[in-house]
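[1] Attaching a predicted model along with its sequence, questions to come.
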Amino acid sequence: MQINHVSVDEMWNDLTVSDRVKQGNYNLTNINFTKMLNESLSVGVFIDNVFDELADLYINNEDGYGVNTHILHTVNRPTTVGVKFTWNYSK
């Protein structure tokens, strides 16, 4: 079993002081459990973003011409649950 937790503090989206925007802090937690069934086959269950946190990974407030007409938010993925099968065919 693997539990991964990432904590990111608030930060500025740009080094230029005049137009920068402060991005908020966020915490993301992922859980992964993998079981080897034999030498060649394993199965795993995972939950990414366990607490369904919505995080601004990046805020882009310039459209390329130095004008702030659009503000684009790059966000993380929502809670994702899945099963993973791995088969090593060389054994």
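    Looks like it came in fine.
[2] okay, CA-based contacts and neighbour counts for the rest of this
    Noted.
[3] I'd assumed I47 was in contact with T80.
    Yes. Using C-alpha atoms under 8 Å, T80 is in contact with I47, at 5.6 Å.
[4] this is the other structure I want to compare:
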Amino acid sequence: MMDGMTAGMGIWMLLVVLTVVAVLVLATLGSVWFYRRLRGRQPDGATVTGRDDEDPARRKLRERFAAGEIDEQEYESRLSALTHWR
């Protein structure tokens, strides 16, 4: 049979284990978020494809490609030029 002190220690041990698990889960989630955030950036600070809506030249180029006004080779060439001079 457990006395009062042993039962109290068991509760504290459970709380410590749960706290450690919670900290590990939060650290893992934070690391994943941070990695994804860094992976979404290019070295020059520009954002990766799909997130460049703030750049009107890229947006217009993407619209022209989507409308079929330019082919893939011309799109890639012009996109490369825009990225190079940015």
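    Nice, I can see it. Because the structure is predicted, anything quoted here is derived from the model rather than measured.
[5] Mind checking the TM-score on these two?
    For these two chains in superposition, a TM-score of 0.17 is obtained (TM-score structural alignment, normalised by the length of the second structure); 32 aligned residues with a C-alpha RMSD of 5.1 Å.
[6] quick revisit: neighbour count: T80 and I47 of the first structure, which is higher?
    Between T80 of the first structure and I47, counting by other C-alpha atoms under 10 Å, I47 is the more crowded of the two (17 against 12).
[7] so what's the more buried one up against?
    N30, I31, N32, T79, T80, V81, G82 (C-alpha atoms under 8 Å, 6 or more residues apart in numbering).
[8] Next step: these restricted to strands.
    N30, I31, N32, T80, V81, G82 (DSSP state E).
[9] In a markdown table, list these along with distance to T74 of the first structure.
    Formatted as a markdown table, those follow (distance: C-alpha to C-alpha, whole Å):
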| residue | distance to T74 of the first structure |
| --- | --- |
| N30 | 20 |
| I31 | 23 |
| N32 | 25 |
| T80 | 17 |
| V81 | 21 |
| G82 | 23 |
